[in-house]
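Could you look at this predicted model? Sequence included:
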Amino acid sequence: MEVPSQVPLPQSAKPHLLFLVHRIPFPPNKGDKVRSYHLLKFLAQHYQVHLGTFVDYADDWQYVPALDEFCASVCAERISPRLARVLSLRGLLGGEALSLPFYRNRRMANWVRDTVGAHRIERAVVFSSPMAQYIDGGIAGHCVVDFVDVDSAKWTRYAEDRSGLMAWLYRREGLRLAAFEREVAQRVAASVLVSEAEAALFKSVAPEAVSRTHAIGNGVNADSFSPQHDFTSPYATGERPVVFTGAMDYWPNIDAVCYFADEVWPAVLARYPDARFHIVGMNPSEAVRALAARPGINVTGTVPDVRPWLRHAHAVVAPLRVARGVQNKILEAMAMGRPVVASATCAVGISARQGEELFVADATPEWVEAVSSLLADTARAEQAGQLARQRVLSDYSWEAHLQQFRQLIEGERKPLVGSVGAASVGQGHMNERSNDC
């Protein structure tokens, strides 16, 4: 896990900016939080940032004070995922996407309204589409929304793997969320996606906003994720470790490791009995924990630092079948100088030469062959890892990517009129939750 750099508190001369994020952007220990953390750190260099965010895991409350290093003010609202899922069903009555009432909160809306008014804020950045419900009035025309991925397409894809009521519910969420994404894109200054492929897909969802849709990719802290660090190997002597990293309560990650364990790993293990598949990540679901009972599979749960697990792996795999955007887990492994085998879905948007800097597999036989070949030929694996790191160094600088956000924020703006907050959220659907605002 990265630690926050010593960024000084914003000076009064810097303009104020509202930053809304659906999940606390610290610590940067999972995909969306890596991007939102680096975006927050960058914005703090140029603006007095007023951060509104939600805390969905109790352990993350300890990190709220760390946000003061970057922010002029913080509103951190508690959200219980289990309760929020129940409350989100109100969306069925109102005909809206369930993701919106999931993140709907009266105190957050009031804080946004009051903060914008008190500081006469004219700039806003929204991270994740549901947070755009808090943006209203004139500030919307000065707002940059980082959708990251096309979430509506994700829900539609989930429906393909479900049946009955859940399939219907996921398809409905895809349709309703697409309508909301389109409405947001039409009223904000700019929409941002994590890759050119996601941007192209978003343009089909919101064709009216094509000229204001942009791709800004992820980056990697290549000093932190570097093979130059002297990490002790977490693996047993003599084994051939293959590793997957990610938050293991996230359904696409669960689906990925279960597929790999069911379809790919038995054939790899038959060829290389000393191979071992390590599933490294926080909050493993029951289905993931059960995989540890199988031959050659280890489920770690939370680890203090994922980098040793990457650095000493013979191969890193990303067999996601349901994925949107650029996967940080791939870029981090490449930065660590490791050979990566990824599904075609994950490889889209990564500027790496396939077969040299990144290996791509889709069908099960392709997966078996790709992983087996890296375990068999360590010299080839090492060379691929070195090339992968060079690709990260040349193409994936956070600073270069995030400068594009500032260009969008400081683009042509109109005079500020109207208000922000409560009107767009819908007072009739608010729920009270505890907060630290």
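Arrived safely, thanks for sending.

make it CA atoms for all contacts and neighbour counts henceforth
Fine.

The stretch 101-250 of the chain: strands as residue ranges?
Taking DSSP state E, counting those that start in this stretch to define them, one finds strands in the stretch 101-250 of the chain at 124-127, 143-148, 190-193, 213-215, 240-245.

Give me the contact list for the helix or strand harbouring residue 392.
Per DSSP states H and E, residue 392 falls inside helix 378-395. Counting contacts by Cα atoms under 8 Å, 6 or more residues apart in numbering, the residues outside helix 378-395 that touch it are 220, 222, 314-315, 331, 334-340, 351-352, 356-358, 374-375.

Below is structure B, check it against A:
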Amino acid sequence: MKILQLAPRFPFPLDDGGKIVVANTFREFVQQGVSTILFSLNSETELPKTAIQEAEKIGKNVIFNYNTKNTIGKIARSVFTNKAIYLQKYWNKNILEAVDTLILNDKPDILQAEHTCMTPICLYFREKYNIPFGIRLHNIEHKIWEKYAEEMKNPFAKIYLKQQTKLLKKREIELIEQANISFAITQEEKKEIDRLTNNVNVHVASVGVELDKWTPSDFSYRNKNQLVFATTFHWIHNTNALLWFLKNVLPIVYEKNNQVKMMIIGKNAPKWIENYANIGANSLGYLSDIRGVVRQSAIYVAPLFVGAGIRIKILEAMAMGMPVVATSVSAAGINATENDGLFITDDKEKYAEIILELMNNAEKCENAGIRARQFVEKKFSWKENVKKMILQYEEILKNK
């Protein structure tokens, strides 16, 4: 079996959740004996050579330079054509020609769309060459747009986002119904897809953690007063999550413990983080390997209020034997509780209270971290989840 995997971003280096899912799926396909080609779009001016080399070590990959960033022109076009910009901006003649050449040369048996936005391309080539395709639903995308529209304060932007949400929801449901198969990240999202669609072939194939990479450190090595948060700031909701935490939670923690340190990791971090340096906020910028800072920290925080799928960074922190304090949105799909080292609250006072309790009780903090590692070891395996996808594709080809 040969799979052509289509991704909206080149997934290396592995510095955010979406890229981690695409890259590890690519790696596992190859390791499990599936001939796989990764085709991905690149909006960056220049990719790090080490990132390209990392992809080439796994298998064949094709990087197509194409700017997917939203511009005034793209927004205006979406208004005049009455189409969802999230899908429309990936529909491009040059992309189609590049994929067509790949298909003619490599003759894949299956196409896999990473994210809904790559699905129209797969649908086009199924109609042209009768190649079955699956969708890796990292999120139910219109749900994210829906929440974004709700929170938008600008009245003109709010009107636009509501219109876009409506268009995206309609088309996203149609695309899922037209796919040969779809893979949801969580059981909750599978149930939502079942509710929204009619008689679709949808399965859960969750994510995983590289357990031999994300290993715990000795608890005595950690700074009991140090928090850590790692993210990518190109997504506005991550920026808003950090701002909420710095404005509403960190001041409460600092008032009770002025030794607190908040280590913030991520590319293009906002300048305003400096305004919170007096209460312990430290912006470290982009780190190619975050494990050193994470191992020095005692608690990982995840304060997201908009999102879907599973937060990979939470799982990686748990794999490193670290308790995590998260909002309900951040924790969605993991299905862990305080007994598994994942503490969940959306209340700022409670959030601070949990952090302070873990800081002040070393034994509780260490035991929570041990349980977190054990939970991830049992529940999140890349090998098993990608195997589910391979078996389903084999079944589709058998019945083709």
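Right, received. Where do you want to start? Computed from a predicted model, the values in this text were never measured in an experiment.

and the contacts of helix 378-395 of the first structure, which of them are in helices?
The helices in this structure, assigned by DSSP state H, contain 331, 334, 335, 374, 375 from those.

Identify the residues contacting the aligned partner of the last one in the second structure.
In this case it means residue 375 of the first structure. With TM-score structural alignment as the criterion, residue 375 of the first structure lines up with residue 359 in the second structure. By Cα under 8 Å, 6+ apart, the residues touching residue 359 of the second structure are 224, 225, 298, 365.

The third one: how many residues sit nearby?
Close neighbours of residue 298 of the second structure, defined as other Cα atoms under 10 Å, add up to 27.

The residue lying closest to it once chain neighbours are set aside and residue 235 of the second structure: what is the separation?
Closest residue to residue 298 of the second structure apart from its sequence neighbours, by Cα to Cα, 6 or more residues apart in numbering: residue 224 at 5.1 Å. For residue 224 of the second structure, the distance to residue 235 of the second structure (Cα to Cα, to the nearest Å) stands at 30 Å.

neighbour count winner among the two?
residue 224 (22 against 9).

got a list of what that one touches?
Taking Cα under 8 Å, 6+ apart as the criterion, residue 224 of the second structure is in contact with 297, 298, 299, 359, 362.

With residue 287 of the first structure instead?
Applying Cα under 8 Å, 6+ apart to residue 287 of the first structure gives the contacts 254, 258.

Can you tell me the element it falls in?
Per DSSP H and E, residue 287 of the first structure falls inside helix 286-291.

one step back: now, the most widely separated pair of the contacts of residue 359 of the second structure?
The span of these, defined through Cα to Cα, is set by 225 and 365 at 11.3 Å.

Please say which of these two ends up with more neighbours.
The residue with more neighbours, out of residue 225 of the second structure and residue 365 and counting by other Cα under 10 Å, is residue 365; that gives 23 against 19.

Please say which position in the first structure residue 111 of the second structure maps to.
Across the two structures, residue 111 of the second structure finds its equivalent in residue 124 of the first structure, going by TM-score structural alignment.

For its match, give its distance to residue 135 of the first structure.
In terms of Cα to Cα, residue 124 of the first structure sits 9 Å off from residue 135 of the first structure.

Tell me which of the two has more neighbours.
Neighbour totals were compared for residue 124 of the first structure and residue 135, and residue 135 leads with 29 against 24 (other Cα under 10 Å).

The more buried one reaches residue 188, doesn't it?
No. Under the contact definition of Cα atoms under 8 Å, residue 135 of the first structure does not touch residue 188, with a separation of 9.1 Å.

quick one: contacts for residue 112 of the second structure?
Contacts were defined as Cα under 8 Å, 6+ apart; by that measure residue 112 of the second structure touches 3, 4, 5, 6, 122, 133, 134, 135, 136.

The fifth one and residue 180 of the second structure, how far apart?
Remark: distance between residue 122 of the second structure and residue 180 of the second structure (Cα to Cα) = 11 Å.

In a helix, residue 63 of the second structure, correct?
No. Secondary structure of residue 63 of the second structure, determined by DSSP: H, G, I helix; E, B strand; the rest coil: strand, with no helix assignment.

So for it, what's the nearest residue that isn't a sequence neighbour?
The shortest distance from residue 63 of the second structure to any residue that is not its chain neighbour, by Cα to Cα, 6+ apart, is 5.2 Å, and that residue is residue 40.

Tell me if the one you found really is in a strand.
Yes. The secondary structure assignment for residue 40 of the second structure places it in a strand, going by three-state DSSP.

distance of the equivalent of it over in the first structure from residue 61 of the first structure?
Correspondence of residue 40 of the second structure to the first structure, assessed by TM-score structural alignment: residue 53. If you measure residue 53 of the first structure against residue 61 of the first structure using Cα to Cα, the figure is 12 Å.

which one of the two has more residues nearby?
Neighbours were tallied for residue 53 of the first structure and for residue 61 using other Cα under 10 Å; the higher tally belongs to residue 53 (23 against 18).

what's near enough to touch that one?
20, 21, 22, 23, 24, 74, 75, 76, 77 are the contacts of residue 53 of the first structure under Cα under 8 Å, 6+ apart.
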